[in-house]
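**Q** Sequence and computational prediction follow.
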Amino acid sequence: MEYAGYRLVERLLSLFTLAQVDRLGSAIGSAFFYCSSKYRRLAIRNLRIAMGREKSRGEIDKLARATCQRTIANFLGTLKTTVLPTEEIEQHVSLLGKEHLRDALSGGKGAILVLGHMGNWELLNRLHQYLPKGTPAGGIYQPLKNPLVNDLLLQRREQDGSQLFNKRDGFHAPASFVQSGGLLIVVADQKVGRGGTPVPFFNRLSSLSPLPALLARKAGVPVVAAGIESTSPGKWQIVFEPLGPRPLTTDIISTLEKLIRRSPADFLWLHNRWRLVGKTPLSISSRKSKTTPPTTNPMRTVLLTTEAPDLPALERYLAHRDPSDFPLSCEFLFVTEQAEESNASNFPIHNLVAPSAGQVAAELNTLDENGVTPIELVLVLTPSSMLEEGSKQAKVPRMITNRKELPLDEFLQSLTADFTKT
């Protein structure tokens, strides 16, 4: 049924020009923005984390709507692009900085082309005519769960001679392909968790794939980054930026960020890019980096409690925190039965008197909206059904309750991998 649905959509799109498909996708994306509160909130939250310190909330909301429009339009555009005759592709794409790609391939070996989830990335599988004669092109792909759709997409992507490598088969074959003179396309902005390299991405620490840097080092080939921008309905511009030989993962990600900033609406903001997972969400990874990442924007955390905030315990924890972990911005929401006078503190303390779960949710939502960046984590320090239900109603991305009622610093240590006291 999935395969039949996919072929049906392909058939329907064949009735329209690529410009018409783009306009249709933009209209659907606009409706999607207003109808899907889940993805609207997700897009706005991601953009606030990435750009909340440089754009107003009105600009963020406008960009989130444009993101939904471009995401659907680019998705439908990829479906249309994969079935277009090769000779028609040139009518819909222009290249900026293509000399950087040719220079990278002029040394006798191949090159690695890195990109993010941006624009109509299927165009890169159809650009063999722009490469030096005889240069093979290929890419690493993640197989789909549906084997029928997966086989169809492989057929579409290989129609112009591309050679695709299954991510699950290891990286010896892709490395050999590059060393023999091929151009290997690698998506480099994927969050990979424990096996990743902690690097800044939009000034927010994230664990991203070291694969492009490792392949370039192993094969001894240069790296070029690509960004794909929408220029008009059904038309895109591919921008190439050189990285040279042996770039670090930090260099690759910062160059991709530069390209994304040229046209941020074309980037895929509709997935939970900075989702906190696992039992140690206060750590970037349970495998520490050998070097301390540069200072980045902190992760905003609210400590929800019905007891007086234990400021010394929080200060002790932060003082001994591993510098390779997330920087944190902590604030307390102190739920009381009567008004309390807040003392001077290095951490904001918000008081809430005699609340219900709904009032807790409303206060969390207010704090979230009034901050430059959104709340990413709520820690319920004193187990309470009211506090937990209020956190759930507020729909914060992640909530953890101190069910063992540990002292504050011990509870925070339990959420941090490889915590070492000094």
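**A** Perfect, I can see it now.
**Q** Every contact and neighbour count from this point should use C-alpha atoms.
**A** Noted.
**Q** So residue 78 sits against residue 121, correct?
**A** Yes - assessed by Cα atoms under 8 Å, residue 78 is found in contact with residue 121 at 7.3 Å.
**Q** Those two - which one has more neighbours?
**A** residue 121 (23 against 18; other Cα atoms under 10 Å).
**Q** What residues of stretch 250-267 count as buried?
**A** For stretch 250-267, the neighbour count (16 or more other Cα atoms under 10 Å) marks 250, 252-257, 259-260, 263-267 as buried.
**Q** That should have said stretch 148-164, apologies.
**A** 149, 153, 156, 157, 158, 159, 160, 162, 163, 164.
**Q** cool, and stretch 97-112?
**A** Under 16+ other Cα under 10 Å, the buried positions of stretch 97-112 are 98, 100, 101, 104, 105, 109, 110, 111, 112.
**Q** Can you get me the centre-to-centre distance for that stretch and its chain?
**A** Chain-centre distance of stretch 97-112: 28 Å, with Cα atoms, centre = their mean, to the nearest Å.
**Q** got the residue ranges for the helices in the stretch 301-422 of the chain?
**A** 311-319, 357-370, 385-394, 408-414 (DSSP state H, counting those that start in this stretch).
**Q** Reformat the ones you listed as a markdown table; add mean neighbour count and distance to residue 378.
**A** As requested, these are exported to a markdown table (neighbours: other Cα atoms under 10 Å; distance: least, Cα to Cα, whole Å):
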| stretch | mean neighbour count | distance to residue 378 |
| --- | --- | --- |
| helix 311-319 | 14 | 15 |
| helix 357-370 | 18 | 9 |
| helix 385-394 | 20 | 7 |
| helix 408-414 | 18 | 12 |
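**Q** Relative to residue 58, which of those helices is closest?
**A** helix 357-370 (12.2 Å; Cα to Cα).
**Q** list the helices and strands that closest one packs on?
**A** helix 385-394 (3 or more Cα pairs under 8 Å, 6 or more residues apart in numbering; DSSP states H and E).
**Q** Same list (the helices of the stretch 301-422 of the chain) but as TSV, adding distance to residue 82.
**A** Putting those into TSV (distance: least, Cα to Cα, whole Å) gives the following:
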stretch	distance to residue 82
helix 311-319	51
helix 357-370	41
helix 385-394	42
helix 408-414	49
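**Q** Could you say which one of these comes nearest to residue 239?
**A** helix 357-370 (35.4 Å).
**Q** Figure out the length between the terminal residues of stretch 276-283.
**A** The first and final residues of stretch 276-283 sit 9 Å from each other (Cα to Cα, to the nearest Å).
**Q** And here is the other one:
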Amino acid sequence: MLDYSVYLFYRAASAVVALLPLRFLFHLGEVLGFVTWLVHGGYRRLAQQNLRIAFGGEKSERELRRVARRHFQRLGANLLSSVKLGTMPPEKVLECVAIENPDLVHAELRQGHAVAFALSHLGSWELFAQVFPKHFGYVPNSTVYQKLGNRFIDADVREKRARNGVVMFDRQQGFQKAIELLRGGGVIGILSDQHAGDHGLWTPFFGRLASTSPLAALLAKRTGASVMAAAIYTVSPGRWRMVFTPRLDNPGESVQEITARLNRLIADQIREAPEDWFWVHNRWKAPKPNFLLSHYKRGVYLPPEDGAAELKPFRILLRSSNWLGDSVISTAAVRAIKRGRPDAHITIATPPNIAPGWKLLPEVDDVLPLPGKSLFAA
């Protein structure tokens, strides 16, 4: 009953939005986003934390706070605009979007290559489902999606995308149908910039290891499809720019190599318009309690240009035993922790009389002597 009540409210709000001008809704979304930035401390702190990870060595705290505020405004504007765009005729939607480099995609398709698009949560990303069929409608269009929690809203969203000519594949039902579509020469869009959980590949994103979906690369390897990327940037109120990149994969490359290259490309896209990306998502979430990444299914991949020394550190504080013998026994555990994460920066908190011994262990990066044998005394 609650889900249906929320759905009715969603439909009523959509009907009101459909009556209002797009530019007005964009500015209204900016105001609502600013209010959210003011009152929602949790999301504000998460956005600022993510921005520090990405740009901490490049931007001042003042600049990071400004980007975070602008992000909330831009996110509100784009989300409200997306609702309006979903009610507009396709030809009116196309008038709002400037397309760059579509010939790159046409060239791949005309050579008989299917295309697996790696997409990102930049700008008004819902435009992908509306624009792709109008430009590449001579082949089947599809996307992989995560089912929404409200089944009524989920059905409405799927119906609208189907009207645009997009086939939707629920990731929980497997990917055999997606593979068949690609083998038939179609295109598929995959949002590839979010935390992928236990099944992701841990590879650098802005210099820090992040669980990354390898799905675009996996589907391409299984079907012979080309891997390409597209991004949407906000140009002005009610106007966007969609940019396509050249083919990203090369013959003989591994899934790991392609996925790592996609991460670098998406980071470059975000640098072009940082306020446009979805910073209120925990992209660099650390798994708990199993934070040693070597134990996960796909493990860790470091591209040759991104060695362990180039990674932003994952800091680990360990409390040493007060006794020398126990500390010697625990060195094996410290070595295992260091092997479990190439980005591990290990600090040992230890009584002063044992500190010289810990400094001899190459896996230990810092030693913190504890006056009075207390962790809190440091």
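**A** Structure received. Bear in mind that the values here come from a model prediction, so they are computed numbers and not experimental data.
**Q** rewinding a little: the buried residues of stretch 148-164 of the first structure into TSV, with extra columns for distance to residue 188 of the first structure?
**A** Below are these laid out as TSV (distance: Cα to Cα, whole Å):
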residue	distance to residue 188 of the first structure
149	24
153	20
156	22
157	19
158	21
159	24
160	23
162	19
163	18
164	16
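**Q** between these, which is closest to residue 362 of the first structure?
**A** residue 149 (44.3 Å).
**Q** which position in the second structure aligns with that closest one?
**A** When the second structure is aligned by TM-score structural alignment, residue 149 of the first structure is paired with residue 153.
**Q** ok so, going back, check the buried residues of stretch 250-267 of the first structure and tell me the two furthest apart.
**A** That would be 250 and 265, which, of these, are the farthest apart (Cα to Cα) at 22.9 Å.
**Q** Surely residue 230 of the second structure touches residue 246?
**A** No - contact criterion Cα under 8 Å: residue 230 of the second structure and residue 246 do not qualify, at 9.5 Å.
**Q** Neighbour count for the two, which is higher?
**A** Legend: neighbour count by other Cα under 10 Å for residue 230 of the second structure and residue 246, higher for residue 230 (22 against 16).
**Q** For the more buried one, give me its contacts.
**A** Applying Cα atoms under 8 Å, 6 or more residues apart in numbering to residue 230 of the second structure gives the contacts 117, 118, 119, 120, 242, 243, 244, 245.
**Q** how about the lengthiest strand in the second structure, which residues of the first structure does it hit?
**A** Longest strand in the second structure by number of residues (criterion: DSSP state E): strand 226-236. Per TM-score structural alignment, the counterpart of strand 226-236 of the second structure in the first structure is residues 222-232.
**Q** Just give me the neighbour total for the alignment partner in the second structure of residue 201 of the first structure.
**A** Residue correspondence to the second structure (TM-score structural alignment): residue 201 of the first structure is matched to residue 205. For residue 205 of the second structure, the neighbour count with other Cα under 10 Å is 25.
**Q** Residue 220 of the first structure too?
**A** Residues near residue 220 of the first structure, counting by other Cα under 10 Å: 17.
**Q** counting residues per helix, which one in the first structure is longest?
**A** helix 57-81 (DSSP state H).
**Q** compared with the second structure, how much does the following helix or strand past that one deviate?
**A** Later in the chain than helix 57-81 of the first structure, the nearest helix or strand by DSSP states H and E is helix 86-89. Compared with the second structure after fitting, helix 86-89 of the first structure has a mean deviation of 0.7 Å; criterion: mean Cα distance after the TM-score superposition for the first structure.
**Q** Can you show me the strands along the first structure?
**A** Using DSSP E, strands in the first structure cover 93-96, 111-115, 137-141, 163-166, 183-187, 197-201, 204-208, 222-232, 235-245, 299-305, 328-336, 349-353, 377-380, 399-401.
**Q** Turn those strands into a markdown table, including distance to residue 314 of the first structure.
**A** Below are the strands of the first structure laid out as a markdown table (distance: least, Cα to Cα, whole Å):
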| stretch | distance to residue 314 of the first structure |
| --- | --- |
| strand 93-96 | 51 |
| strand 111-115 | 40 |
| strand 137-141 | 44 |
| strand 163-166 | 46 |
| strand 183-187 | 39 |
| strand 197-201 | 24 |
| strand 204-208 | 21 |
| strand 222-232 | 42 |
| strand 235-245 | 42 |
| strand 299-305 | 10 |
| strand 328-336 | 9 |
| strand 349-353 | 13 |
| strand 377-380 | 13 |
| strand 399-401 | 16 |
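**Q** ok, and which of those strands has the densest surroundings?
**A** strand 111-115 (a mean of 28; mean count of other Cα atoms under 10 Å).
**Q** Average offset of it relative to the second structure?
**A** Averaged over the aligned pairs, strand 111-115 of the first structure sits 1.0 Å from the second structure after superposition, using mean Cα distance after the TM-score superposition for the first structure.
**Q** From residue 279 of the first structure, how far off is the counterpart of residue 315 of the second structure in the first structure?
**A** Matched to the first structure by TM-score structural alignment, residue 315 of the second structure sits across from residue 300. Separation of residue 300 of the first structure from residue 279 of the first structure (Cα to Cα): 18 Å.
**Q** picking that back up, and the angle for the longest helix of the first structure with strand 235-245?
**A** 100 degrees (axes from the mean of the first three to the mean of the last three Cα atoms, to 10 degrees).
**Q** Check which helices and strands helix 57-81 of the first structure is in contact with.
**A** So helix 57-81 of the first structure, by 3+ Cα pairs under 8 Å, 6+ apart, packs with helix 2-13, helix 18-35, helix 37-51.
**Q** In a markdown table, list those helices along with mean neighbour count and distance to residue 392 of the first structure.
**A** Listed next are those as a markdown table, based on neighbours: other Cα under 10 Å; distance: least, Cα to Cα, whole Å:
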| stretch | mean neighbour count | distance to residue 392 of the first structure |
| --- | --- | --- |
| helix 2-13 | 13 | 34 |
| helix 18-35 | 19 | 22 |
| helix 37-51 | 20 | 14 |
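**Q** Just send those back as TSV, with distance to residue 66 of the first structure too.
**A** TSV is the format used below for those (distance: least, Cα to Cα, whole Å):
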stretch	distance to residue 66 of the first structure
helix 2-13	22
helix 18-35	8
helix 37-51	10
